[in-house]
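>>> Here is my input, please return the structure:
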Amino acid sequence: MKNEIKGILFDLDGTVLNTQKMNIIPLQKLVLEELGKSISYENLLEYSAYPGKKTLELLGFKNIETSYDKWVKYVNEFEEGAILYKGFDTVFRKLYEKQIKIGIVSSKTRKQYEIDFIPTNLEKYIQCLVLAEDTINHKPNPEPLLLGAKLLNLNPENIIYIGDTFADEIACKKANMKFALASWGAIQTINITCDFFLKLPEDILKIEM
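Got it, this is the predicted structure:
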């Protein structure tokens, strides 16, 4: 069947991993130190959809590379690390057993991926990996998702992309994939449209595949 689901691509932050506090609180510290501004936690949340360096650019940082390195240092020193959302160990295992191809498409850097995701012991299920260094363009541009489809050797229409932001939705639609919203990590869901609204990670297993 043309629209049969044969693969799932996952975002990481806010979808598979809860990394909100470990990213935002260090960013607040960096903004205060380097820009002399106090920006609320809530106002910084809107930047969660962007790659780290793009976030710093949008916030007005000048020396992006140096500031980014400092932000990464603060993130890795933060007392709370990345937390796997409950249920994903079962979800990944059961999808793998059903022979659904599984991939990661994230704006996270490879170094941060190794720090945040490798400790989950779920990498054994991953059949493709697209990170910030792998494409010139990033979400909401569809390039990372299309690369994921190519690496899985699947047509985009046979793939679901699971993410938590408006940028994920836009990239998904441009890539001609079905979009599933990970509502547990979404900052706001009002203006996001999706093919599948997921309340819990286990809801992924209820999708007909």
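
>>> CA atoms for contacts and neighbours, from now on please.
OK.

>>> helices and strands around the longest helix anywhere in the chain, which ones?
With secondary structure taken from DSSP state H, the chain has its longest helix at helix 20-35. Counting contacts by 3 or more Cα pairs under 8 Å, 6 or more residues apart in numbering; DSSP states H and E, helix 20-35 packs against helix 41-45, helix 64-77.

>>> which strands and helices sit next to the first one?
Contact here means 3+ Cα pairs under 8 Å, 6+ apart; on that basis helix 41-45 packs against helix 20-35.

>>> Can you give the contact residues for the helix it packs on?
13-14, 37-41, 44-45, 60-61, 67, 70-71, 74-75, 78-82 (Cα atoms under 8 Å, 6 or more residues apart in numbering).

>>> quick one: furthest residue from the center of this structure?
Centroid-distance maximum for the chain: residue 36 at 29.2 Å, with Cα atoms, centre = their mean.

>>> Could you report the distance from that one to residue 44?
Using Cα to Cα, to the nearest Å, one obtains 15 Å as the distance from residue 36 to residue 44.

>>> just residue 30 next, same as before
12 Å.

>>> Between these two, which has more neighbouring residues?
Each of residue 30 and residue 44 has its neighbours counted (other Cα atoms under 10 Å); residue 30 has more, 21 against 16.

>>> thinking again about what came up before, list the buried residues of the longest helix of the chain.
Within helix 20-35, the residues scored as buried using 16 or more other Cα atoms under 10 Å are 20-31.

>>> could those residues go into JSON lines alongside distance to residue 101?
Shown next, in JSON lines, are these (distance: Cα to Cα, whole Å):
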{"residue": "20", "distance to residue 101": "27"}
{"residue": "21", "distance to residue 101": "31"}
{"residue": "22", "distance to residue 101": "30"}
{"residue": "23", "distance to residue 101": "29"}
{"residue": "24", "distance to residue 101": "32"}
{"residue": "25", "distance to residue 101": "35"}
{"residue": "26", "distance to residue 101": "35"}
{"residue": "27", "distance to residue 101": "35"}
{"residue": "28", "distance to residue 101": "38"}
{"residue": "29", "distance to residue 101": "40"}
{"residue": "30", "distance to residue 101": "39"}
{"residue": "31", "distance to residue 101": "40"}
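
>>> Now show me the structure for the sequence below, then we'll compare the two:
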Amino acid sequence: MKYSCLILDHDDTVVKSTPDIHYPSFVEALKTLRPEMEPLSLEEFVSYCFNPGFSELCKDVLKFSKVEQEYQYKIWKSYTNSKPPDFYSGFSELIKEYKKLGGIVCVVSHSESEQISRDYMLNCNFTPDLIFGWDLEEHHRKPNPYPILEIMKKFNLDKHEVLVVDDLKPGLDMARSCNVEFAGAGWSHIIPDIKKYMKNNSDYYFPTVESFKEFILSK
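Below is the predicted model of the structure:
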């Protein structure tokens, strides 16, 4: 295998969750928190999550108070608990084969560790070797380099042994901060400007899960 360790994003990289879970839960929260506001479209929501990021959307763009952030979190939590997202077609087979060959599977995501573990058990019958999720303190979350540094330390890995896979800019920024290679997960992209940015700035860019599978499992 080309890499000893995959550091995978979760939402819209491994699971199709934003259109079915994260976006509708956010729209529901906004109906209460900003009832006078025109609802964000899916494209607008994804664009904000791309840049400046979801935390910044809540705190800096929409100016959520701490109480409002807690309410939004409560709505989101009810959605994530009640509706496990589907893995992208072919991804569970890919990751099970990679694991069988001795690969290390880690997840760095803005979803919570509990849901990530649940999704992997449902689809792969194992949990990732390490998970760094939303439940971390904010200064340790992606795009902070902390998750990558901890993974490399835990498994005694060099930079060239690691590949970060993500569909959005925070994952790219995290990889660049540690000088490790980055693969853009293009199979979820619906916005041309995001697709163009990720293609131009990734070390590798894969439009389909199958093309990524062929790359990652080749010798």
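
>>> Can you give me the TM-score here?
With the length set by TM-score structural alignment, normalised by the length of structure 1, the two chains reach a TM-score of 0.84; 203 aligned residues with a Cα RMSD of 2.4 Å.

>>> From what I see, residue 198 of structure 1 and residue 182 are in contact.
Yes. Contact criterion Cα atoms under 8 Å: residue 198 of structure 1 and residue 182 qualify, at 5.4 Å.

>>> more neighbours, these two?
Between residue 198 of structure 1 and residue 182, counted using other Cα under 10 Å, residue 182 has the larger neighbour count: 26 against 18.

>>> which position in structure 2 aligns with that one?
Aligned counterpart of residue 182 of structure 1 in structure 2: residue 185 (TM-score structural alignment).

>>> For that match, which non-adjacent residue is spatially closest?
residue 167 (4.6 Å; Cα to Cα, 6 or more residues apart in numbering).

>>> from what I can see the one you found touches residue 194, true?
No. The criterion here is Cα under 8 Å, and residue 167 of structure 2 misses it with residue 194 at 9.1 Å.

>>> who has more neighbours, these two?
residue 167 (27 against 19).

>>> which stretch of helix or strand covers the residue nearest to residue 117 of structure 2 when sequence neighbours are not counted?
Setting aside the residues directly before and after it, residue 117 of structure 2 is nearest to residue 127 in space (Cα to Cα, 6+ apart), at 5.3 Å. Assigning secondary structure by DSSP states H and E places residue 127 of structure 2 outside every helix and strand.

>>> Which residues are in contact with residue 127 of structure 2?
Applying Cα under 8 Å, 6+ apart, we find residue 127 of structure 2 in contact with 117-118, 120-121.

>>> Can you tell me which of those is nearest residue 145 of structure 2?
residue 117 (21.9 Å; Cα to Cα).

>>> Check which element follows the helix or strand hosting the closest one along the chain.
Assigned by DSSP H and E, residue 117 of structure 2 belongs to helix 113-124. Next along the chain after helix 113-124 of structure 2, taking DSSP H and E as the criterion, comes strand 130-132.

>>> Look up the counterpart of that following strand in structure 1, residue range please.
Counting by TM-score structural alignment, strand 130-132 of structure 2 corresponds to 128-130 in structure 1.

>>> Looking at structure 1, name the residue matched to residue 63 of structure 2.
So residue 63 of structure 2 corresponds to residue 60, using TM-score structural alignment.

>>> So for that match, what's the nearest residue that isn't a sequence neighbour?
Per Cα to Cα, 6+ apart, closest to residue 60 of structure 1 is residue 35, 8.0 Å.

>>> By how much does the helix holding residue 117 of structure 2 deviate from structure 1 on average?
Superposing on structure 1 and averaging over aligned pairs (mean Cα distance after the TM-score superposition for structure 1), helix 113-124 of structure 2 comes out at 3.1 Å.

>>> got a list of contacts for that helix?
Residues contacting helix 113-124 of structure 2 (Cα under 8 Å, 6+ apart): 10, 80-81, 84-85, 87, 92-93, 95-96, 126-128, 131-135.

>>> Count the neighbours of the counterpart of residue 91 of structure 2 in structure 1 for me.
Alignment note (TM-score structural alignment): residue 91 of structure 2 maps to residue 88 of structure 1. Residues contacting residue 88 of structure 1 under the criterion other Cα under 10 Å number 19.
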